[in-house]
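sequence? don't have it. structure:
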């Protein structure tokens, strides 16, 4: 018997009837011979971890652009926190932890450089608009490797619908959708406090009374609420009191951190970097890397330039902008002035 079959049988014996079992997967767009060791969802998780787009997340902004402190989150550390929280909830609810982890690890692969600032620019200037969840699906379907990662339907559905108007079809995907928000609200508060953008006294007391006073308490309480509230539900959700408090806290973060704070002043400059690069490569397609030039014939120039820009890390985008638009003599002057 294959080791995979043992794992699949264990899922059927131990997981909830609400769980998405590996053997019940709708499969892949291109059929493949199953792995003798890993289930289909374990295989998807591993493919995502080994993807170049996953490695690039370590140099992409979460909230604070090119943070000076070593402890400020990046898109990669955010992704790992989402995966950890999501796995804890899935395990406690006897749902499929492997499926949950695969979705969590892949949910932000399509994020632009400079976080939501980059997304806002591409959404405005790219003719087809831009949404990072749709780009994440595009990465795993088309852009990663030679022909995409060929992930299972359930993982792709979870990645696409981790945000936006539609819920994921699986409860595992719904867990990631909520745990993504639990992670970023709380770690963005932690980063804002560390950076001096907020003080603890500014945090809304009514929200903290429900969710918890500290970073650790809030995450623990929200996770426990998810677990206790969803023992037999057909849809994953926070309890109404916790959902209301979380929504209020998220709104507070938009008002005090995400929009107009000291931490966001550099975003306007970053947005110019993304826009200038996009327009430059539209006007100079011959300077695109070979793989993108080849794709442009079938996909259109606007589409491949958008893919190219979205895939950049913060520092690669800045380096590219500097090479294209800033005379080297100016850069040397700036370096001398900084000594």
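In hand now; what should we look at? Keep in mind that this is a model prediction, so the values were computed, not measured.

from now on I want contacts and neighbour counts done on CA atoms only, so please keep to that.
Fine.

helices of the stretch 101-250 of the chain, residue ranges please.
Using DSSP state H, counting those that start in this stretch, the helices of the stretch 101-250 of the chain run over residues 115-125, 132-138, 153-160, 171-195, 205-211, 215-229, 240-253.

pick the most deeply packed of the ones you listed.
helix 153-160 (a mean of 24; mean count of other C-alpha atoms under 10 Å).

tell me what angle it forms with helix 171-195.
Relative orientation of helix 153-160 versus helix 171-195 (axes from the mean of the first three to the mean of the last three C-alpha atoms, to 10 degrees): 30 degrees.

other SSEs contacting helix 153-160?
Counting contacts by 3 or more C-alpha pairs under 8 Å, 6 or more residues apart in numbering; DSSP states H and E, helix 153-160 packs against helix 97-106, helix 132-138, helix 171-195.

tabulate these (CSV), appending distance to residue 126.
Shown next, in CSV, are the helices and strands packed on helix 153-160 (distance: least, C-alpha to C-alpha, whole Å):
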stretch, distance to residue 126
helix 97-106, 23
helix 132-138, 13
helix 171-195, 26
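
so residue 301 makes contact with residue 280?
No: applying C-alpha atoms under 8 Å as the test, residue 301 and residue 280 come out as separate, 12.0 Å apart.

comparing these two, which residue is more hemmed in?
Legend: neighbour count by other C-alpha atoms under 10 Å for residue 301 and residue 280, higher for residue 301 (19 against 16).

find the residue closest to the more buried one in space, skipping its chain neighbours.
Of all residues not flanking residue 301 in the chain, residue 282 sits nearest, at 6.8 Å (C-alpha to C-alpha, 6 or more residues apart in numbering).

let me see the contact set for the one you found.
Residues near residue 282 by C-alpha atoms under 8 Å, 6 or more residues apart in numbering: 301, 302, 305.

can you put these in JSON lines and add distance to residue 6 and secondary structure?
Formatted as JSON lines, those follow (distance: C-alpha to C-alpha, whole Å; DSSP: H, G, I helix; E, B strand; the rest coil):
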{"residue": "301", "distance to residue 6": "48", "secondary structure": "helix"}
{"residue": "302", "distance to residue 6": "48", "secondary structure": "helix"}
{"residue": "305", "distance to residue 6": "45", "secondary structure": "helix"}
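
against that first model, consider the following:
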């Protein structure tokens, strides 16, 4: 018996019956020789961590565009926080922690530079629209061809939107993503001086908690208790309503029309310009993208892939190189 088979056997001994078991996976898009010491979900986690798209998350904006300070979240730190929250829930409920972690680490691989401002910009210019969850799936399926299991792929594309993931582990990510970003965005907004903790409605502070850590603990505990009671992923109606009210508070006071997004229009304009430039000059796309053209992919799809994959600073550098006269870069303030 290989180490992988021992691990698969151990899952049946320690996980709950409603968990997703590695040896019952629906498989991959293409057959792959099993690893002798890692389960299929452990292998997916490793393939995601070693991908180029995962490395780029460290230089992609979460909410605050080009923040001044070392403690603001980037897309990578958000991803790690989602993974930590999701693993805690999965472990407490006796679900597959490896599958949960793999989905969490891959859920935002397709996010654009400059956060949701970049997503909105590409959605406006691309005739086929742009959704970061769908782009994340395209990253793992096409752009990096990671050949992940169907359970991980399903969890990635279903982490947001109306469609529910097919596994309980995938459904955890839907909630863990919101728990993470609502609370860490509050933390960043307070640090930026946009809101104060006391600005959060008092009834929400009382029910969810008065600090970042207490709010996360309250929501995670609510999910664990709900899962233990109903053998399903969720939280009770009042707790979910409180979480969504807090989310709406963030949209009203931070995400829309505040100093947090003072650079949003510029970022969107820049990404639109980059997209349109590469549509007009496809010969200037990197060599990797000519492979997609050879497969018959539409040019606007390829240009969208390239711009979406850029980090914040790389997109700025490309924009400067293409649109800013070189002599202007030498002018001192």
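Now that the structure is in, tell me what you want to look at. Quick caveat, the model's predicted, so the values are computed rather than measured.

any idea how far the aligned partner of the residue nearest to residue 301 of the first structure in the second structure is from residue 221 of the second structure?
Matched to the second structure by TM-score structural alignment, residue 282 of the first structure sits across from residue 279. Taking C-alpha to C-alpha, to the nearest Å as the measure, residue 279 of the second structure and residue 221 of the second structure are separated by 49 Å.

same check, this time on residue 126 of the second structure
Counting by C-alpha to C-alpha, the gap from residue 126 of the second structure to residue 221 of the second structure is 41 Å.

equivalent analysis for residue 306 of the second structure, please.
Using C-alpha to C-alpha, residue 306 of the second structure is found at 40 Å from residue 221 of the second structure.

spatially nearest residue to the one residue sitting closest to the centre of the first structure (excluding sequence neighbours)?
For the first structure, the residue nearest the mean C-alpha position is residue 108 (2.2 Å; C-alpha atoms, centre = their mean). In this structure, residue 108 of the first structure finds its nearest non-sequential neighbour in residue 136, 6.0 Å apart by C-alpha to C-alpha, 6+ apart.

that neighbour and residue 105 touch, don't they?
No: using C-alpha under 8 Å, residue 136 of the first structure is not in contact with residue 105, being 10.8 Å away.

rewinding a little: distance to residue 201 of the first structure for the contacts of residue 282 of the first structure - can I get that in a markdown table?
Below are these laid out as a markdown table (distance: C-alpha to C-alpha, whole Å):
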| residue | distance to residue 201 of the first structure |
| --- | --- |
| 301 | 50 |
| 302 | 47 |
| 305 | 45 |
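
which part of the first structure lines up with stretch 23-36 of the second structure?
Mapped onto the first structure using TM-score structural alignment, stretch 23-36 of the second structure spans residues 23-36.

show me the contacts for residue 18 of the first structure.
95, 171, 234.

measure stretch 140-150 of the second structure end to end?
Across stretch 140-150 of the second structure, first to last residue, C-alpha to C-alpha, it's 11 Å.

for residue 299 of the second structure, give its distance to residue 119 of the second structure.
Going from residue 299 of the second structure to residue 119 of the second structure by C-alpha to C-alpha gives 19 Å.

that older thread, nearest to residue 4 of the first structure among the helices of the stretch 101-250 of the first structure would be which one?
Residue 4 of the first structure lies closest to helix 153-160 among those, at 18.3 Å (C-alpha to C-alpha).

near residue 67 of the second structure, how many other residues are there?
For residue 67 of the second structure, using other C-alpha under 10 Å, the count is 15.

need the contact list for the residue lying closest to residue 63 of the second structure once chain neighbours are set aside.
Using C-alpha to C-alpha, 6+ apart and skipping the chain neighbours, the partner closest in space to residue 63 of the second structure is residue 115 (5.9 Å). Neighbouring residues of residue 115 of the second structure by C-alpha under 8 Å, 6+ apart: 60, 61, 62, 63, 65, 75.

again with residue 312 of the first structure
So residue 312 of the first structure contacts 56, 112, 113 (C-alpha under 8 Å, 6+ apart).

that one matches what in the second structure?
Aligned partner of residue 312 of the first structure by TM-score structural alignment: residue 310.

hmm, which of the contacts of residue 282 of the first structure are common to the second structure?
Conservation of the contacts of residue 282 of the first structure in the second structure, assessed by both residues aligned by TM-score structural alignment, their matches' C-alpha atoms under 8 Å: retained contacts are 301, 302, 305.

measure the residue nearest to residue 301 of the first structure to residue 293 of the first structure for me?
Distance from residue 282 of the first structure to residue 293 of the first structure, by C-alpha to C-alpha: 11 Å.

same thing with residue 173 of the first structure?
From residue 173 of the first structure to residue 293 of the first structure the distance is 35 Å (C-alpha to C-alpha).

could you do residue 27 of the first structure as well?
Counting by C-alpha to C-alpha, the gap from residue 27 of the first structure to residue 293 of the first structure is 32 Å.

got it, and residue 187 of the first structure?
39 Å.

swap in residue 39 of the first structure?
Taken as C-alpha to C-alpha, the span from residue 39 of the first structure to residue 293 of the first structure is 36 Å.

more neighbours, these two?
Under the criterion of other C-alpha under 10 Å, the comparison of residue 39 of the first structure against residue 293 puts residue 39 first, with 22 against 18.

how about the nearest residue to the more buried one, chain neighbours excluded?
Leaving aside its chain neighbours, residue 39 of the first structure sits nearest to residue 4 (5.6 Å; criterion: C-alpha to C-alpha, 6+ apart).

average offset of the strand or helix carrying that neighbour relative to the second structure?
If you go by DSSP states H and E, residue 4 of the first structure is part of helix 3-14. In the superposition against the second structure, helix 3-14 of the first structure averages 0.6 Å from its aligned positions (mean C-alpha distance after the TM-score superposition for the first structure).

do stretch 79-87 of the first structure as well
Looks like 0.3 Å for stretch 79-87 of the first structure (mean C-alpha distance after the TM-score superposition for the first structure).

how far away is the counterpart of residue 174 of the first structure in the second structure from residue 20 of the second structure?
By TM-score structural alignment, residue 174 of the first structure lines up with residue 171 in the second structure. Distance of residue 171 of the second structure to residue 20 of the second structure, computed by C-alpha to C-alpha: 12 Å.

just residue 308 of the second structure next, same as before
32 Å.

next: residue 158 of the second structure.
As defined by C-alpha to C-alpha, residue 158 of the second structure lies at a distance of 16 Å from residue 20 of the second structure.
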